[in-house]
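> prediction below, plus the sequence it came from.
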Amino acid sequence: MRLLSCALLAAVLALPAPVLAQAGKDAAASPAVQKEFNGFIAKFRTALKANDAAAVAGMAQLPFQNDNSIGNAAQFRAKIYQDDFTAKTRACIQRGKAVYARDGDKNDTYSILCGERIFVFTKMPAGFLLTDIGMND
């Protein structure tokens, strides 16, 4: 495994500088995407500050995480919001730094790490939505 890691590192270091520079550019959101996310996250954080579970559910992709048992706002509030949006977590999301990335499907995403949970927001055709809550591993 260590030999493979060294070989991979050597291959990356052998790439021409313009290729490495381009890879770095892909890690930044366009100004339009950043502006759209800034508007979304401001509303999301306002809903969290007010502990408005209905508003947060309205900013989540439903069914949540493709789970049909979390297909509407009431189910989201009962099964997700109650457990995953404690006062501590809401405060963390309000002050946490959102990190931009592109997912495997080349969607624009932002993630906020709070304790052992990662909250993922994905740009959808209708705008950004909370799409996933994963474990930090």
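Cool, the structure landed. Numbering: from 1, shown residues only.

> CA atoms for contacts and neighbours, from now on please.
OK.

> quick check: closest non-adjacent residue to the most centrally placed residue in the chain.
With distances taken as C-alpha atoms, centre = their mean, the residue of the chain nearest its centroid is V120 (2.1 Å). In space, and not counting its chain neighbours, V120 is closest to S111: 4.5 Å by C-alpha to C-alpha, 6 or more residues apart in numbering.

> do a quick rundown of the helices in this structure.
Taking DSSP state H as the criterion, the chain contains helices spanning 2-13, 17-25, 31-49, 53-58, 73-76, 82-84, 87-95.

> between the ones you listed, which one is closest to M135.
The closest of the helices of the chain to M135 is helix 82-84. By C-alpha to C-alpha, the value is 11.3 Å.

> pull out the buried positions in stretch 46-65.
Across stretch 46-65, burial judged by 16 or more other C-alpha atoms under 10 Å covers 47-48, 51, 53, 55-57, 59-64.

> can you list contacts of that stretch?
Applying C-alpha atoms under 8 Å, 6 or more residues apart in numbering, the contact partners of stretch 46-65 are 44, 69-74, 76-77, 81, 90-91, 94, 128-132.

> put this beside the first:
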Amino acid sequence: MILSRKPVALCVVMMLLLGGLPQVWAQGLNARIDPVFNAFWIKFKAAIARNDKGGVADLTKLPFMLDGKDLDRAGFIKQYGSLFTPHVRRCFARVKLTKDQDAYEIFCGQQIFLFGKVDGVYKFTEIGVND
């Protein structure tokens, strides 16, 4: 009788431990997120959600390099719709951040959006190809 309870108890313990792992992993990333970056990220995501071109430009490293050209604020705002399509904006609403040394990144389809400090302030810095 005692032998039959051990496997059941072991299974229950394993299920409880494994069930809590995603939460522990998420807490681990949140613990590593710089609070200053987190404040930036909240503003950036809100500007994306509102489709606020000027707000996103304010949080972007300018000039912004796109296809080998440096875009000033007006140029960035003009290209905003091609950079932040409805699909990309939906992705921003649900995506998880990844920390890469001193920078952060998100993956939306074939694009990587990168964020880092510029003159001590967090900014959206570039878009790369997710290969």
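Yep, it's here. Remember, predicted model here, so these are calculated numbers, not experimental data.

> follow-up on the earlier one: please say which position in structure 2 the residue nearest to the centre of structure 1 maps to.
Under the alignment (TM-score structural alignment), V120 of structure 1 pairs with L114 of structure 2.

> OK, contacts around its match?
Taking C-alpha under 8 Å, 6+ apart, one finds A103, Y104, E105, I106, F124, T125, E126, I127, G128 in contact with L114 of structure 2.

> for PyMOL, what selects the buried ones among those residues?
Command for PyMOL that selects the buried part of the contacts of L114 of structure 2, burial taken from 16+ other C-alpha under 10 Å:
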select buried, resi 103+104+105+106+124+125+126+127
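
> neighbours around L8 of structure 1, how many?
Per other C-alpha atoms under 10 Å, the neighbour tally for L8 of structure 1 reads 12.

> and it, what pairs with it in structure 2?
Taking TM-score structural alignment, L8 of structure 1 has no aligned residue in structure 2.

> A101 of structure 1 versus L8 of structure 1, what's the distance?
22 Å (C-alpha to C-alpha, to the nearest Å).

> equivalent analysis for R77 of structure 1, please.
From R77 of structure 1 across to A101 of structure 1, the span is 27 Å (C-alpha to C-alpha).

> compare those two and say which is more crowded by neighbours.
Using other C-alpha under 10 Å, the more surrounded residue of R77 of structure 1 and A101 is R77, with 20 against 17.

> and stretch 12-23 of structure 2, which residues are buried?
Within stretch 12-23 of structure 2, judged by 16+ other C-alpha under 10 Å, no residue is buried.

> which bit of structure 1 covers it?
The aligned range for stretch 12-23 of structure 2 is empty, by TM-score structural alignment.

> just checking the distance from that stretch to the centre of its chain.
26 Å (C-alpha atoms, centre = their mean, to the nearest Å).

> again with stretch 72-82 of structure 1
Centre-to-centre, stretch 72-82 of structure 1 and its host chain are 19 Å apart (C-alpha atoms, centre = their mean).

> next: stretch 109-119 of structure 1.
Using C-alpha atoms, centre = their mean, the offset of stretch 109-119 of structure 1 from its chain centre is 6 Å.
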